[in-house]
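Visitor: return a 3D structure for these sequence lines:
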Amino acid sequence: MTSFDPGPPGDATLTKADDGWTLIFIRQLDQPPEQVWTALTEPAELDRWAPFAAVAPLTAPGPTTLTMVDGDVRMDLPATVTVVDPPAVLEYTWGDDVLRWELTPAGGGTRLTLRHTLASAPGEPGLEAKVAAGWHLCLEVLNRLLNSDPVGVIRGRDAMNFGWEELRAAYAERL
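Guide: So this is what the prediction gives:
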């Protein structure tokens, strides 16, 4: 892996949702929405930056499986693609959570908004900061990948080697 600095915490907020809490990330990417869309929907691309592997493209509504990957440990989670409006909106469940990706043309690139609604189970304290730190790393890896400067996927316990704990603490203060 080439050198990787995840940078400081980014633009993230936490809002109350009907069924829990929604973590909102906004990032500016240099590529057009069509290129970002491919990275969000194609299994080979997702496998290069996302916290999960997809068994099929996320380009049509319906059930699928997203596999959490942590080293050699793999855990299949049921998912359902609910909204597909290329290259603007992609929404799907991930276990009990909901991920909504919104892509808007901006400044010659894309404004990416990720809304991750966390299921309203009696959760572990600080879960939102842990999720924020994980997405921060993933989105930075995605940004590098899109800029033709890939660093390799960072998932699970590997994140501890790339500033996850510091990011978690910073997002805990912020959120």
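Visitor: rest of the way, CA atoms for contacts and neighbours
Guide: OK.
Visitor: what residue is smack in the middle of this structure?
Guide: residue 135 (4.7 Å; C-alpha atoms, centre = their mean).
Visitor: tell me if that residue really is in a strand.
Guide: No. Per DSSP: H, G, I helix; E, B strand; the rest coil, residue 135 lies outside any strand segment and is helix.
Visitor: show me what contacts it?
Guide: If you count contacts by C-alpha atoms under 8 Å, 6 or more residues apart in numbering, residue 135 has none.
Visitor: the strands in the chain, which residues?
Guide: 12-17, 20-29, 52-54, 62-70, 73-85, 89-94, 97-106, 109-119 (DSSP state E).
Visitor: what's the neighbour count on the closest residue to residue 17 other than its chain neighbours?
Guide: Nearest residue to residue 17 in three dimensions, chain neighbours excluded: residue 117, at 7.4 Å (C-alpha to C-alpha, 6 or more residues apart in numbering). Counted by other C-alpha atoms under 10 Å, the residues lying close to residue 117 total 25.
Visitor: second chain to compare with the first, below:
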Amino acid sequence: MIAHIEKVENFYIATFERHLKHSVKEVWSYLTDNEKLPKWFSELRVDELHKGGVIKFDMGDGTFEDLSILDLKVNTVLEFSWWKDTVRFELTEESKGCSLRLIEKINTITDHTPRDLAGWHVCLDVIEALLDGRSIERKEEWKVWYEKYIKEIEKVTNQ
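Guide: A predicted model of the protein is given here:
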């Protein structure tokens, strides 16, 4: 399901929702465990898992960017800086698993925004597939969602 994107004051909010048949604890481990993180987002590593801590982003050229952890409640909330934006994961227990919500606060829409949104969309799909013991073709999926997010961004920015 595609993210809901809306303009709020002078920024944008993209909200992704997933209902997973897995426990909060299992899903949390994919967001924070350095053994599992690379399976869905190979550039990310948790350096210091606490509010004020750091997540490292591997730029692929031997350098790393520090992303600050802005909010952390174990098994519930992980929020970190995403350069000028923020990314927030929220987990809520449900009767047959949990709800995973990713909220990206986007300060400025750029040509790169649909790429990021398609990337987050596929990352969430990959987490679900890994938990389910399945695999998905990331590049093909990303292309499909990238085209859809270009259209979604156009709708929001043309309002």
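Visitor: returning to what we had before: now the strands of structure 1 in CSV, with distance to residue 131 of structure 1?
Guide: Listed next are the strands of structure 1 as CSV, based on distance: least, C-alpha to C-alpha, whole Å:
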stretch, distance to residue 131 of structure 1
strand 12-17, 11
strand 20-29, 8
strand 52-54, 13
strand 62-70, 14
strand 73-85, 17
strand 89-94, 13
strand 97-106, 11
strand 109-119, 9
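Visitor: nearest to residue 175 of structure 1, out of the ones you listed?
Guide: The closest of those to residue 175 of structure 1 is strand 12-17. By C-alpha to C-alpha, the value is 6.2 Å.
Visitor: against which helices or strands is the closest one packed?
Guide: strand 20-29 (3 or more C-alpha pairs under 8 Å, 6 or more residues apart in numbering; DSSP states H and E).
Visitor: so what's the equivalent of residue 14 of structure 2 over in structure 1 up against?
Guide: Matched by TM-score structural alignment, residue 14 of structure 2 corresponds to residue 23 in structure 1. By C-alpha under 8 Å, 6+ apart, the contact list for residue 23 of structure 1 reads 12-15, 114-118, 128, 132.
Visitor: one step back: now which residue in structure 2 aligns to the residue nearest to residue 17 of structure 1?
Guide: Checking TM-score structural alignment: residue 117 of structure 1 goes with residue 105.
Visitor: residue 87 is in contact with that match, correct?
Guide: Yes. Between residue 105 of structure 2 and residue 87 there is a contact under C-alpha atoms under 8 Å: 6.6 Å.
Visitor: now list the buried members of the contacts of residue 23 of structure 1.
Guide: Neighbour counting by 16 or more other C-alpha atoms under 10 Å classes 12-14, 114-118, 128, 132 among the contacts of residue 23 of structure 1 as buried.
Visitor: now the residues you listed in TSV, with distance to residue 74 of structure 1?
Guide: Output for those, formatted as TSV (distance: C-alpha to C-alpha, whole Å):
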residue	distance to residue 74 of structure 1
12	28
13	30
14	29
114	24
115	24
116	21
117	23
118	21
128	22
132	21
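Visitor: from those residues, pick the one nearest residue 30 of structure 1.
Guide: Relative to residue 30 of structure 1, and with distances defined as C-alpha to C-alpha, the nearest of those is residue 114, at 16.4 Å.
Visitor: tell me the contacts of the closest one?
Guide: 23-26, 99-102.
Visitor: and residue 136 of structure 2, how close does it get to residue 125 of structure 2?
Guide: Taking C-alpha to C-alpha, to the nearest Å as the measure, residue 136 of structure 2 falls 8 Å from residue 125 of structure 2.
Visitor: same thing with residue 52 of structure 2?
Guide: 28 Å.
Visitor: give me the more crowded residue out of those two.
Guide: residue 125 (19 against 14).
Visitor: what does the more buried one align to in structure 1?
Guide: Per TM-score structural alignment, residue 125 of structure 2 is aligned with residue 140.
Visitor: give me the buried entries from the contacts of residue 114 of structure 1.
Guide: Judged by 16+ other C-alpha under 10 Å, buried ones among the contacts of residue 114 of structure 1: 23-26, 99-102.
Visitor: rewinding a little: of the strands of structure 1, which is nearest residue 162 of structure 1?
Guide: Comparing those by C-alpha to C-alpha, strand 62-70 comes nearest, at 14.6 Å.
Visitor: that closest one vs strand 89-94, what angle?
Guide: 70 degrees (axes from the mean of the first three to the mean of the last three C-alpha atoms, to 10 degrees).
Visitor: who touches strand 62-70 of structure 1?
Guide: 51-56, 74-82, 94, 155-158.
Visitor: switch to 6 Å and redo it
Guide: 52-55, 74-81, 155-156 (C-alpha atoms under 6 Å, 6 or more residues apart in numbering).
Visitor: appreciated, that's everything.
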